[in-house]
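Visitor: quick one, what's the 3D model for this:
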Amino acid sequence: MVNTRLRSNIFALYLVQGLNYVVSFVTFPFLIVQLGGEGFGAMNFAFACIQYGVLLTDFGFNLSAVRDVAQVRDDPAAAARIFWRVTLAKVLLMLVSSLVLLVLTFSLESWRAHADVFLWTQLYIVSSVLFPIWYFQGFEKLQLASGLMVFARALTLGFLLLWVSGPQDVVLAVILQATPQILAGVLWWFTGWGVARPAWVAVQFGELKDALRASWPFFLSAISTSLYTTSTTVLLGMFSVPLQVGLFAAASKLVYIAQGLIGPFVQATYPRIAQYAVNDKAAALKLIRKAFFLQGGVGLAMTLALAMMLPLFTPLSVSVFGESAGISKAFLALSHSQEIMYWFAPVILLGALSYVFGQQTLLVFGLERYFSRVLVAAGLLNVGLMCVLVPNSVNAGVRAAQSVLLVEAFIVLAFWWRARQVTREIKHGIEQGAM
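Guide: Alright, predicted model coming up:
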């Protein structure tokens, strides 16, 4: 079932993910120390806000286009047409989102106060177009795309450590963190490493509209997801002080880093399950079942491990680095986020299961509309909970984490209920066909 190609993809992705985490564990405490709570909070507030531009530019193509490419990857002409159709659509969306964000930067007081930071974070929008990671994923060659990213991140890491020395360097920190994906994209366009650049195909305007129309449910899903991920940080920044934003960002970053360990398996299996869903439904169900046990087991283990390790952050940092060490301040900041992380930890398990029931089951079998409806309801639920729980709360970060946990639980239950029906119908159809 999981053949040599898929196993090598998964292994390479985890190897690259490990290297990525080495870089993250260096930069994360370093930036907390150098930028301070206020600077770190302002930077993460800008990152959270600019994600709306990235979401509009991506427009759900990271799911719809991956599925489409995976199903035609043996036909170079069809794959090339999808590539250029999606790329040109993303360029148009990039121009629109950049213009909107530019207007908002100078219109909203909370954004205008950090206008220079917000302007430079638009580099992330450019990078989302320049590096077509969705195309790599459709061909099941994500390890090569990730390899380019790690190479680019390692190249810029030294400059980050050398040049960022205080809160005044927030803009520089933003630029250096956006540079790796841009550099990786430039390298790919000039070399074609990993996946050959497709031949140019002239695309009609009607095809761009068709691509946007087909990806609309996926875009709606992505926007709705942002209402309980990035929007949580944005709402927290509106309702609370930057310190609470920084504490929440520190906790959520650690949890999402842990959850990211499941990402390579999802990225590797999603295009394969999508391909099986067309040609071999029985094989698709077997791979989904395997994903359930592997992702669920890893998610549960990481949730328990994180919860048990939390009390060790402060004494470990002090005993190893000393009370006056700068690096100890980073871990002490994490210790102040312990209560937030206790509420956040189960999100790792819930996220692993939502991938199985949602992306790896509902989407591959064409239930993107139900998928998007669930996420719309979840996003609205999170906004409502944030508006009720966070304002005037002295523990705003904790309330935000509680809101995210409730929303994630709702998503898993809704996805599981429909996925169970779908798999039963498919099994029944397979049995009827075998009779």
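Visitor: can we go C-alpha only for contacts and neighbour counts from here?
Guide: OK.
Visitor: roughly how far does Gly41 sit from Gly384?
Guide: Computed as C-alpha to C-alpha, to the nearest Å, the Gly41 to Gly384 distance reads 23 Å.
Visitor: out of the two, which sits in the busier spot?
Guide: More neighbours surround Gly41 than the other of Gly41 and Gly384, with 25 against 12 (other C-alpha atoms under 10 Å).
Visitor: mind listing what the more buried one touches?
Guide: Contacts for Gly41 (C-alpha atoms under 8 Å, 6 or more residues apart in numbering) come out as Pro242, Leu243, Val245, Gly246, Ala249.
Visitor: in space, what's closest to it - neighbours in sequence excluded?
Guide: Closest residue to Gly41 apart from its sequence neighbours, by C-alpha to C-alpha, 6 or more residues apart in numbering: Gly246 at 4.2 Å.
Visitor: was I right about the one you found contacting Ala46?
Guide: No. Applying C-alpha atoms under 8 Å as the test, Gly246 and Ala46 come out as separate, 11.9 Å apart.
Visitor: ok, these two, which is more surrounded?
Guide: Neighbours were tallied for Gly246 and for Ala46 using other C-alpha under 10 Å; the higher tally belongs to Gly246 (29 against 24).
Visitor: how about this one, so we can line them up?
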Amino acid sequence: MVKIKSVKVNFIMNMILTASTFIFPLITLPYITRVLSVEGVGKVNVATSIAQYFSMVAMLGVPTYGIRACAQVRDDREKLTKTVQEILLLNLLISVFVYAAYFVAIWKVPKIHNDAALYWIMSSTIIFNVIGVEWLYKGLEQYTYITVRSIIFKAIGLVLMFLFVRHQGDYVIYGAISIVATVGSNFLNFINLRKYVNLRPVGHYDLKHHFKEVMIFFAMAAATTIYTNLDNVMLGFLKNETQAGYYGTSIKIKGLLVSFVTALSTVLLPRVSYYIERGMKEEFKRVSRKALHFVVLLALPVTVYFILYSRESIFLLASKTYENSIIPMQIIMPTVLLIGLTNVLGLQIMVPIGKEKMVFYSVLAGGIADFVANMIFIPTMSAAGAALGTLIAETVVLIVQLIVLRDWIRDLFSEVQWVKACVSTAVAGVACYGVKALNLSNFIALVISVCVFGAVYAVLLLIMREPLFLEVLQDVLHGKVKRGKAEKDGE
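Guide: Now for the predicted structure:
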């Protein structure tokens, strides 16, 4: 039986993983945006988006379905082995057809054919995602392993970036190194597979058993991938790579913040799937309420702070050349809260209780809204129009999911202290905004303003006795006391 760590340990590991995801671009983005042209960065963004479309088809909804399927049979090695082999075989078969379609696209589409080397390199995402079986490790809640190997490969990518990306025309090399940093570690996943499942073919595979459910998750993933990458693609075709570069910078910052906010719900999916499979409904509801409460407490201040300090963030992470990224970033920041909520409602609540189809419908509605909004706003507003389209899309997704779960809403949000969170965020925002008047450098301004915002926000939550904040604070202090006693006993 696989040893399962506590939710707190998994959450801490996932937060470290998320932090590494933040630190890598934090270090590389200022360098890349200065070495490469805006057009070069835009080309890599567009190529990455298109490669992700094909990778999404090859994965066929497995990343989410596989987590749930493995979590449900994780206590039985034989069942787990058969499940993993069936899903992996299905994945490999589909990827053959995907690569064939990718080849045709490179051959027939002039805009892609002109940068064929870049697009072939980005296509390695497809096979790395398939053989990586990340869904197995998440289903078994092996977040320590996932975190350690991911940090190692990001460090390797960081070194390679500074060694080999030296000139404006090195965007193809940049694309290759980004693959190493993001999915290169998936090769280790495949090698390490024998630790959890038997590699000898078990035979008598039942691919049909998985195919029906996988297709629902695929449709859901397809709609999500399409509308999350649609902006870059439409900007590239309706405008130019330069606008895609501006938009891509704001999207990267937003994506990093979203990964922080969704860190908890990501590690909870296998746990709540396990609860549902064993009829532990009260545990399921308790965890879901706490996850929503956590998202609001974290995402609300993050959203407000980065709207206020978007200019300093863009100038620090990119340069003043990317000034046109500021307004798109401000427009798109509320999606950090929206995605945080829909991630819990859809991934952690609707999927485990068997409402995958409704998650798909919510995402499909968002995708349609995004396409229509992009067609209206991109021609006149460029990158800002794409940001507005994304904001509209994420709002639509949330509205649909709230309608589907309307009988659950009162109970799910019963622990969220909206007034306390909003008041604390508003006062903290006013307090930190005054730092702008000091005319400090971007880095110093961000450091001081974050400290002011965080301190004011935390003190107000403490004064108003916000329950989840007090619980977290108590856990932290309790942990320090335990460590202190252990050190004293060891003397």
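Visitor: and the gap between the residue nearest to Gly41 of structure 1 and Gly53 of structure 1?
Guide: Distance of Gly246 of structure 1 to Gly53 of structure 1, computed by C-alpha to C-alpha: 22 Å.
Visitor: what's the answer for Pro217 of structure 1, then?
Guide: 17 Å.
Visitor: who's more crowded, these two?
Guide: In this comparison of Pro217 of structure 1 against Gly53, neighbours counted by other C-alpha under 10 Å, the higher total goes to Gly53 at 24 against 21.
Visitor: which residue lines up with that one in structure 2?
Guide: Under the alignment (TM-score structural alignment), Gly53 of structure 1 pairs with Phe54 of structure 2.
Visitor: once you drop chain neighbours, what's closest to that match?
Guide: Leaving aside its sequence neighbours, Phe54 of structure 2 sits nearest to Val98 (C-alpha to C-alpha, 6+ apart; 6.4 Å).
Visitor: how about the helix or strand containing that neighbour: buried residues?
Guide: According to DSSP states H and E, Val98 of structure 2 maps onto helix 77-108. Of the residues in helix 77-108 of structure 2, 80-88, 90-92, 95, 98-99, 102, 105-106 count as buried by neighbour count, 16 or more other C-alpha atoms under 10 Å.
Visitor: same check, this time on stretch 396-406 of structure 2
Guide: For stretch 396-406 of structure 2, the neighbour count (16+ other C-alpha under 10 Å) marks Val396, Val397, Leu398, Val400, Gln401, Leu402, Val404, Leu405 as buried.
Visitor: helices along the stretch 301-450 of structure 2, start to end?
Guide: Under the criterion DSSP state H, counting those that start in this stretch, the stretch 301-450 of structure 2 contains helices at 310-317, 326-332, 335-342, 356-381, 383-404, 409-412, 418-433, 442-463.
Visitor: what's the average distance of the fifth one to structure 1?
Guide: Meaning helix 383-404 of structure 2. Once fitted to structure 1, helix 383-404 of structure 2 is off its aligned match by 0.8 Å on average (mean C-alpha distance after the TM-score superposition for structure 1).
Visitor: enumerate every residue touching Trp189 of structure 1.
Guide: Under the criterion of C-alpha under 8 Å, 6+ apart, the contact partners of Trp189 of structure 1 comprise Arg197.
Visitor: so which strand or helix has it?
Guide: Here Trp189 of structure 1 sits within helix 170-191, counting by DSSP H and E.
Visitor: I'd like the next helix or strand past that helix.
Guide: Once helix 170-191 of structure 1 ends, the next helix or strand along the chain (criterion: DSSP H and E) is helix 205-226.
Visitor: quick check, central residue of structure 2?
Guide: Averaging the C-alpha coordinates of structure 2 gives a centre point, and the residue nearest to it by C-alpha atoms, centre = their mean is Ser259 (4.4 Å).
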